[in-house]
Each structure stands twice: as structure tokens, then as C-alpha cells.
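Peer 1: Predicted model and sequence follow; I will ask about them next.
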Amino acid sequence: MILVTAANGNQGKCLVPRLVAAGAELRACVRSDESAKALRAAGVTDVLVGDLADPAVLARAMRGVETVYYVGPALHPDERTTGFAAIDIAKQAGVRHFVFSSVLHAITTDLIQHEIKRDIEEHLVSSGLEFTILQPANYMLRHRLLPAFQDAVFRLSWSLDRYQSMVAVDDVAEVAAAVVADPGRHEGATYELVAPGRYTAYDLARVISEVTGREVTAEEIDSTVFLKASLGVENLDEVPYQAEVLRAISARYSSHDFIGNPNVLTWLLGRRPTTFEQFVRREFHAFQERTEKPCPAP
């Protein structure tokens, strides 16, 4: 049996259908009944609803599992503790292989969530479990393109001149599915998952302009405005930890590039990874289909 945590998140929505289609024996762990309903509709019969920060939930999740695909709780103050516990409980439960979804350059410890994942990586490597670590770059995400499609403005909350590498979530999910299907082939591996190209915000806006046929400008958002919108609050004192994490991201990405190399991902996929242009073309086509109004009847 394969356990997938955060099974209705960015990765889970791409990974779970692949595993269901392959006929894998699958358990999905999510935090809400709404997510559980979506997974059952997608064909998952074994769905566990609960907070992984609760060791009892982790113990139930790990029972009878051979391979774990672990995605930690994003922006959660207990992310490190929960990751450590997941590894320890997996070992106690007899899990054979633990696959950890980490992050590109986890050694960058002035990024809070990177330092946490670096510590979890170390705990996993020292655990005695067979392991594989995936280190994806920044995701190409649909919601970041919507303002560009709607308003012809591409917005970031850090310096527009800094370079970043990216990766399509679908490509990450394809690698993850291959790893959990044949974990023995990937024992002890740490894989950087990076698409071709490195881009400033101006470069990204230019690509979107070329795809949409409409001039798109790049705009740096005030970090406080971005934080409130991202976290859905008016008072950042209500979410101090989450605000601290996102501030650290804006500060780091404003002072340093965040880049990687596509060689490993190319090898794992057996093809050229999805480029940002390909991603934008796909999402723009989907956007047009969603927003196109039917012609009135004659």
C-alpha cells in the first residue's frame, strides 16, 4: 500500500489520479471532509481525514503501508515536528520506503521552510529507512497566471530583476509516481526537479505576452499587501508564523537568485521537462475555454 499525504494539494491533485489509473493500492490523507469527498470522487476508496500533527492520526495513516509519499503541512508552525514524527512512526509501523517532498536548495536556511525541510531530510537520512528525496523548484501555478490573463499584469512580491527556476507540478507528479511504483530503483536518491530556463519577472511577463498576444507588464507587489491577500487576513498579527515565512521568501528572492539545473529531471522523465511557455499555453487555452461565452442562437 502507498500512503500519500496532503493528497488534495498541488501535488496530490496531479499524483493521485496517476496512481488510481495505475491500479495502485492507495491510502490518501487529507485535513478536511471536502478534500476527502473530492478524492473519493476521483476513485480513492481509502481516505483518512485528520491533522498529521496528531501522532494518533499518523499512526493510523501508516498502518499497513509499505511506501509513503510525504508532503508536509505548508506554512504550519509544527511542520518540522510533524515531519520528524512521520518518519519515526513510519519506521515503527514497518514502512519500507519513505519518499519526502522537500524543496530545491533546502540548505538555504534563511528561508524558514527550507531550513525545516533540510532538518527533515537529515532526520530521514539518519532514520535507517530506505528513502528518496525530491527537491522541486518553484511551482508553475495556474493562480499566478490569472492576473496576467485578466488584467495583463504579472505580479510578484520580490525583486523583478532576480532570476528563478521553476517546475511544472505535473512533471513532479510524474516523477513521484515513478518513484513510488518502483522504489527500489530510487533508494538513497536525492533528485533536484527543475525545468529548463531561468527567468526574471520581466522574462515571465514577456513569455505570457507572446502566448496571449497581449502586452503583459511585470509588477512588484508590496509584501504586506501580498501577505494579507495570500493569508486571507487583514491583521498579520493573527498569523505571525505564516507572515514570517512569507516575509523571508520575499527578502531572500529580492536579494538572491533561485536557480537550478534541468538535467536530473530530464533524465527521470525521459523527455524534455515542461517549459514555462508550454505551461502558459496550456493554461491560457484552459482559461479561454472557461471564460468564452457561447454565441447566441440565431
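Peer 2: Now that the structure is in, tell me what you want to look at.
Peer 1: CA atoms for contacts and neighbours, from now on please.
Peer 2: OK.
Peer 1: so where do the strands sit in the stretch 151-298 of the chain?
Peer 2: For the stretch 151-298 of the chain, the strands defined by DSSP state E, counting those that start in this stretch occupy 153-156, 166-168, 189-193, 217-220.
Peer 1: Comparison target, given below:
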Amino acid sequence: MILVTAANGNQGKLLNPRLLAVGLALRACVRSDASARVLRAAGVTDVVVGDLADHEVLTRAMRGVEKVYYVGPALHPDERQMGFAAIDAARAAGVRHFVLSSALHAIVTDLVQHEIKRDLEEHLISSGMEFTILQPANYMLRHRLTPAFERGVFVLSWALERYQSMVDVDDVAEVAATVLTDSAPHAGATYELVAPGRYTAYDLANAVAQVTGRDITAERIDPEDFLKAALGTDDPTRFPYQTRLLRAITDHYSSHDFIGNSNVLTWLLGRRPTTFEQFTQREYARFLVGGAA
């Protein structure tokens, strides 16, 4: 039995079908009944609904599980404590292999979420369980292309001239499925998951322009406007932790490049990873069919 947390999120909804396709027993953990209905409709029969901050929910989710794929709750003020509790609960339940979804360069501790993931990596390594740590770069996500496809503007909330490395979530899900399906070769490993290429916002806009055949400009969103939109409020002080985290991202990415190397991901996939240009081609084709990115 494999437990996948955040199972209706960016990674989970791509990972679940891969695990089911090879006949693995899958338990999915989600926070809402709506997410549970989506997963059951997709063929996941064992779904635990609840908040993993609840000890009873966590214990029930881990019961009888051999492997765990743990994706922490984004923007959650208790992310560190919840991750520690999940690792401890897995160990207590006799889980044999714990796979942690971390982040590229978790040692960059002025990024709030990276500091948390660095602490979780340390706790996992010290747990006595077999482990694998995946460290993906910034995700290529469909919704981030929407302004470019609809309005001809590629937007970021940090300095447009800074370079970033990226990775397709589909490639991350493929690696996760490989690690969970055949754990032994990957036990004790920490893998950086990075696609080829280093891009400024101008490079990304140009790549979208090449795919769509239209002029695309790069535009920086005012950081405070981005913060209000991300949190869905005109008063970010209502969410002090989330505000601190998002401001740290904008500040760090405006002062430093965030880059990695694609060699490890290439080896794990056995092919060249998906590039941003290929990702954009795929998502633009979907946009033309569906009318939305």
C-alpha cells in the first residue's frame, strides 16, 4: 500500500494514475470531500479525508502503509510541525520507505518554505526509515501561462532579469512513480529535479511568443498587488505567515538567480526532460482546444 498526501494537488493528480496503471494499491489523503469525489471518479478507491494536522487522521492514513509520498501543505503556518508528525507517524506505523517532496536548494534558508523543507529533510534522514528526497525546481504550471495566452503578457512578481530553472510537474510525477514502484535503487538518495535551460522573464516571454506566433511582453507585477491576489484579500496582514513567505520569495528571486542542473533528471527519466518550450507547446494546444490554460 502506498499513501499519497495532497493527492488532488499538482503532483498527486498526475502521480495517482501512474501508480494505478501498474496495479499498485493506493491510498490517497485529501482535505475535502470535493477532492475525494474527484479522486474516486478517477479510480482511487481508498481515500482518507481530513487534515493531517489531526493526529487521528494521520494515524488512520498511515495504518497498513508500506510506502509514503509526502507533499506538505503549501502556505500552511504549521507545515514544519505537520511534516515532523507525518515522518514520526510513518515510522511508528512501520512504513518502509518515505519519499519526501522537498525543493531545489532547500539549504537556501532565507526562503521560508525552503528552510522548513530543509528541516524536514534532516528529520527524515535521522528517522531510521529508508528515504528518498526529491528536490524539484520551480514548477512549469499551466495557469501561469494564462495571461500570456489570453492577453499577450507574461507576468512575474520578481525582477525580470533574474534567471530561474524550472521543471515540468509531469516529469516530477514520472520520477515519483519510478521511485515508489521500484524503491530499492533509490533508497537513501536525494535527487535534484531540474529541466534544461535557464530563463529570465524575457526569455520565457520570447518562448511563448515563438509558440503562439504573437508578441508577448514580460511584465513585473507590483509585489503588493501580487500578495493581495495570491491571498485573496486587500489586507495581507490578516495572514502574517503567508505574507512573510510570499514576500521572501519575491525578495530572494529579485536578488539572486535560482538555477540548477538537468543531469540527474535526465538520468532518472532515461530521456531528455521536458523543456519550457515543449511545455508551452503542449499547454497552448490544450488552450486552443479548451479555451483556457
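Peer 2: Cool, the structure landed. All values derive from a computational prediction rather than experimental measurement.
Peer 1: follow-up on the earlier one: most tightly surrounded among the strands of the stretch 151-298 of the first structure?
Peer 2: strand 166-168 (a mean of 25; mean count of other CA atoms under 10 Å).
Peer 1: now that strand, how far from the chain's geometric center?
Peer 2: 10 Å (CA atoms, centre = their mean, to the nearest Å).
Peer 1: who does that strand touch, helix- and strand-wise?
Peer 2: Judged by 3 or more CA pairs under 8 Å, 6 or more residues apart in numbering; DSSP states H and E, strand 166-168 of the first structure is in contact with strand 138-140, helix 276-291.
Peer 1: ok, longest strand in the first structure?
Peer 2: Using DSSP state E to define each element, the first structure has its longest strand at strand 130-136.
Peer 1: With the second structure overlaid, report how far that one is off on average.
Peer 2: Average distance, strand 130-136 of the first structure versus aligned residues of the second structure after superposition (mean CA distance after the TM-score superposition for the first structure): 0.2 Å.
Peer 1: Quick one: residues in contact with that strand.
Peer 2: 96-106, 121, 124-125, 167, 172, 179, 183, 186-194 (CA atoms under 8 Å, 6 or more residues apart in numbering).
Peer 1: Work out the gap between that strand and the centre of the chain.
Peer 2: 13 Å.
Peer 1: Quick check: which of the helices and strands packed on strand 166-168 of the first structure is buried the most?
Peer 2: The most buried stretch of those, if neighbours are counted by mean count of other CA under 10 Å, is strand 138-140, with a mean of 19.
Peer 1: For the helices and strands packed on strand 166-168 of the first structure, please prepare JSON lines with the additional fields distance to Val245 of the first structure.
Peer 2: Putting these into JSON lines (distance: least, CA to CA, whole Å) gives the following:
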{"stretch": "strand 138-140", "distance to Val245 of the first structure": "15"}
{"stretch": "helix 276-291", "distance to Val245 of the first structure": "26"}
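Peer 1: What about Arg214 of the first structure, how many residues nearby?
Peer 2: Arg214 of the first structure has 13 neighbours, counted by other CA atoms under 10 Å.
Peer 1: Which residue is the nearest non-sequential neighbour of it?
Peer 2: Excluding the flanking residues, the one nearest Arg214 of the first structure by CA to CA, 6 or more residues apart in numbering is Ala152, at 7.2 Å.
Peer 1: Against Leu268 of the second structure, how distant is the aligned residue in the second structure for the one you found?
Peer 2: Aligned by TM-score structural alignment, Ala152 of the first structure pairs with Gly152 of the second structure. From Gly152 of the second structure across to Leu268 of the second structure, the span is 35 Å (CA to CA, to the nearest Å).
Peer 1: ok, now Thr212 of the second structure?
Peer 2: 31 Å.
Peer 1: helix/strand/coil for Tyr69 of the second structure?
Peer 2: Of the three states, Tyr69 of the second structure takes strand according to DSSP: H, G, I helix; E, B strand; the rest coil.
Peer 1: Quick one: closest of the strands of the stretch 151-298 of the first structure to Ala28 of the first structure.
Peer 2: The minimum distance between Ala28 of the first structure and those falls on strand 166-168, with 22.0 Å, by CA to CA.
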